[in-house]
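Asks: Please find the sequence and the predicted model below.
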Amino acid sequence: MKKWKTKFIEFIIKKKILIFGKFILKSGRISPYFFNISLFSKGKDLDKLGKFYAHKLISMNKKFDLLFGIAYKGIPILISTVIALKNYFNINVSYSFNRKEIKKYGEKGQIVGENIQGKIIILDDVLTSGQSIKNIIKIINNNKKSKISNILVALNRNEFGKKNISAKKEIKEKYLCSISSIININDIIKYLKNKNIMKKNLKILLKYRNKYILK
């Protein structure tokens, strides 16, 4: 496992972004773990988060003109990432994000920031079913001046969906969009095994993987 992946896993465990218990997902599936990136609520944490996303973006070696954050959790991810790209990599990139509701006064509209155009990378926190990502893909694809270059999330849960394929594969096949992640659930499992920690949680997680997760 790459060193920066290990650091990211240590970071989310320390900050209790990754927690274990019993959680009902949007799909109705009961998960033994939850990834709550909204708990990164301090400047220092967001600075680190932005660096992880920026580092991954650079390592992907994908050309992009604009970064797009998915409301709501994708917005602080987006802002921290564009700042990190400028401060640590001297890359000055444009950004925009969506409103969940179309504004009916002032400048109106659903998009905040730069106009959607050029090669775009979408940023979000976690990939489970991919529904929020699919909604944004439709918005961006309606603009003929834009093309989605890639989608980047912090965590890919690697779970089977309704069609018995992963959300990552479903999106790639339907929308021709590649999805990357800083880590996936198998990275977390590998980390817990190597460190020989959280044995009870690991046992439950392995059982869940056998039922719902791609290895």
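Replies: Nice, I can see it.

Asks: C-alpha only now, for contacts and for neighbours.
Replies: Fine.

Asks: got the contact list for the residue most central in space within the chain?
Replies: Nearest to the mean C-alpha position of the chain, counting by CA atoms, centre = their mean, stands residue 153 at 1.9 Å. Listed by CA atoms under 8 Å, 6 or more residues apart in numbering, the contact set of residue 153 reads 123, 124, 125, 126, 127, 179, 180, 181, 182.

Asks: ok, the residue nearest to the fifth one when sequence neighbours are not counted to residue 170 distance?
Replies: Distance criterion CA to CA, 6 or more residues apart in numbering; nearest residue to residue 127, sequence neighbours excluded, is residue 156 at 4.8 Å. Residue 156 sits 13 Å away from residue 170, taking CA to CA, to the nearest Å as the criterion.

Asks: Who has more neighbours out of these two?
Replies: Taking neighbours as other CA atoms under 10 Å, residue 156 and residue 170 compare with residue 156 leading, 25 against 18.

Asks: re the thing from before, in a helix, the residue nearest to the centre of the chain, correct?
Replies: No - going by DSSP: H, G, I helix; E, B strand; the rest coil, the assignment for residue 153 is strand, not a helix.

Asks: and here's the other structure:
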Amino acid sequence: MTTSSLPNYKSQLIEHAMSVDALKFGTFTLKSGRISPYFFNAGLLCTGPILATLASAYAATIIEAQSSSPSSNALPKFDVLFGPAYKGIPFASTTALLLHTQHNIQVGFAYDRKEAKDHGEGGMMVGVPVQGKKVVILDDVMTSGKAVRGAIDTVKANGGEVVGVVQALDREEVGQDGVSSTVKEVEDLVGQGRVQSILKMRDLMIWLEKNGMQKELTDMREYWQQYGLKN
């Protein structure tokens, strides 16, 4: 699992995230009660250089998913990036920008409000209308999947079709039942293979091994043996 090398955009995101403590290794108690050897907080990715790195990584992941296996339709062409309020808003706006400037792909972006606005344009949605459009949702990390399911419902309620989800990090863990995963559950809603991720837990392990962080790697391997997806 830890013998491959990582694309530059993955390594850069890991390193930038660690530099601002958005990615930390140690001992952390998750909401699920599990004791994790690492923690990821995308809300700390909030400077210009780091946002540029993250948006470039989102864009590269989208391009890779669309071009690596066209026959599988892993991530079809789409019209709008949707960023759930609040953390998803800069993800969607900056990724739309990078898709244009780096890949010459033009898509709109949209996001929701936590509370409906009763003046101006009103409503819960801001940005490009999603009515009749194919939409990809950008997420940070799926735990229970509650947030992304809410985003899917919001897009559908406004007439859009969710054709994919791209998350910053896939923890690659089994659910509380010890069998299923949140990613597979969300794929049941948007289509098999249409939940993509910039980073996976196995990528973090590759990076740790490459950088000689043996204790952290050992802890990650032990956690993987207990909770990691084995397929």
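Replies: All right, it came through fine. Not measured: the values here are computed from a predicted model.

Asks: Cross the contacts of residue 153 of structure 1 against strands and list the overlap.
Replies: Judged by DSSP state E, the subset of the contacts of residue 153 of structure 1 located in strands is 123, 124, 125, 126, 127, 179, 180, 181, 182.

Asks: Turn those into TSV, including distance to residue 109 of structure 1 and neighbour count.
Replies: Listed next are those as TSV, based on distance: CA to CA, whole Å; neighbours: other CA atoms under 10 Å:
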residue	distance to residue 109 of structure 1	neighbour count
123	20	28
124	21	25
125	24	24
126	26	23
127	26	24
179	27	20
180	29	20
181	30	20
182	32	21
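
Asks: May I have the secondary structure class of residue 109 of structure 2?
Replies: Under three-state DSSP, residue 109 of structure 2 falls in the strand class.

Asks: Now it: closest residue in space, sequence neighbours ignored.
Replies: In space, residue 109 of structure 2 is closest to residue 81, 4.6 Å off (CA to CA, 6+ apart).

Asks: Can you tell me the element the one you found falls in?
Replies: strand 80-83 (DSSP states H and E).

Asks: Only the buried residues of that strand, if you could.
Replies: Going by neighbour count (16 or more other CA atoms under 10 Å), the buried part of strand 80-83 of structure 2 is 80, 81, 82, 83.

Asks: Closest one to residue 39 of structure 2 out of the residues you listed, please.
Replies: Ranked by distance to residue 39 of structure 2 (CA to CA), the buried residues of strand 80-83 of structure 2 are led by residue 83 at 21.7 Å.

Asks: Double-check the closest one against residue 96; I have them as touching.
Replies: No - counting by CA atoms under 8 Å, residue 83 of structure 2 does not reach residue 96; the two are 10.7 Å apart.

Asks: Show me the helices in structure 2, by range?
Replies: Secondary structure of structure 2, counting by DSSP state H: helices at 8-19, 48-67, 88-103, 146-157, 182-190, 201-210, 214-227.

Asks: can I get these in JSON lines with distance to residue 34 of structure 2?
Replies: Output for these, formatted as JSON lines (distance: least, CA to CA, whole Å):
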{"stretch": "helix 8-19", "distance to residue 34 of structure 2": "22"}
{"stretch": "helix 48-67", "distance to residue 34 of structure 2": "27"}
{"stretch": "helix 88-103", "distance to residue 34 of structure 2": "25"}
{"stretch": "helix 146-157", "distance to residue 34 of structure 2": "18"}
{"stretch": "helix 182-190", "distance to residue 34 of structure 2": "16"}
{"stretch": "helix 201-210", "distance to residue 34 of structure 2": "15"}
{"stretch": "helix 214-227", "distance to residue 34 of structure 2": "9"}
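
Asks: closest to residue 115 of structure 2 out of these?
Replies: helix 146-157 (12.6 Å).

Asks: which residues of structure 1 does the closest one align to?
Replies: Under TM-score structural alignment, the counterpart of helix 146-157 of structure 2 in structure 1 spans residues 131-142.

Asks: Give the buried residues for the matching stretch.
Replies: Quick answer for stretch 131-142 of structure 1 (16+ other CA under 10 Å): 133, 136, 137, 140.

Asks: again, but for stretch 114-129 of structure 2
Replies: In stretch 114-129 of structure 2, the ones that count as buried by 16+ other CA under 10 Å are 125, 128, 129.

Asks: Please name the residues that touch the last one.
Replies: The contact partners of residue 129 of structure 2, by CA under 8 Å, 6+ apart, come to residue 110.

Asks: Can you tell me how far the aligned residue in structure 1 for it is from residue 68 of structure 1?
Replies: Matched by TM-score structural alignment, residue 129 of structure 2 corresponds to residue 115 in structure 1. Here residue 115 of structure 1 is placed at a distance of 10 Å from residue 68 of structure 1 (CA to CA).
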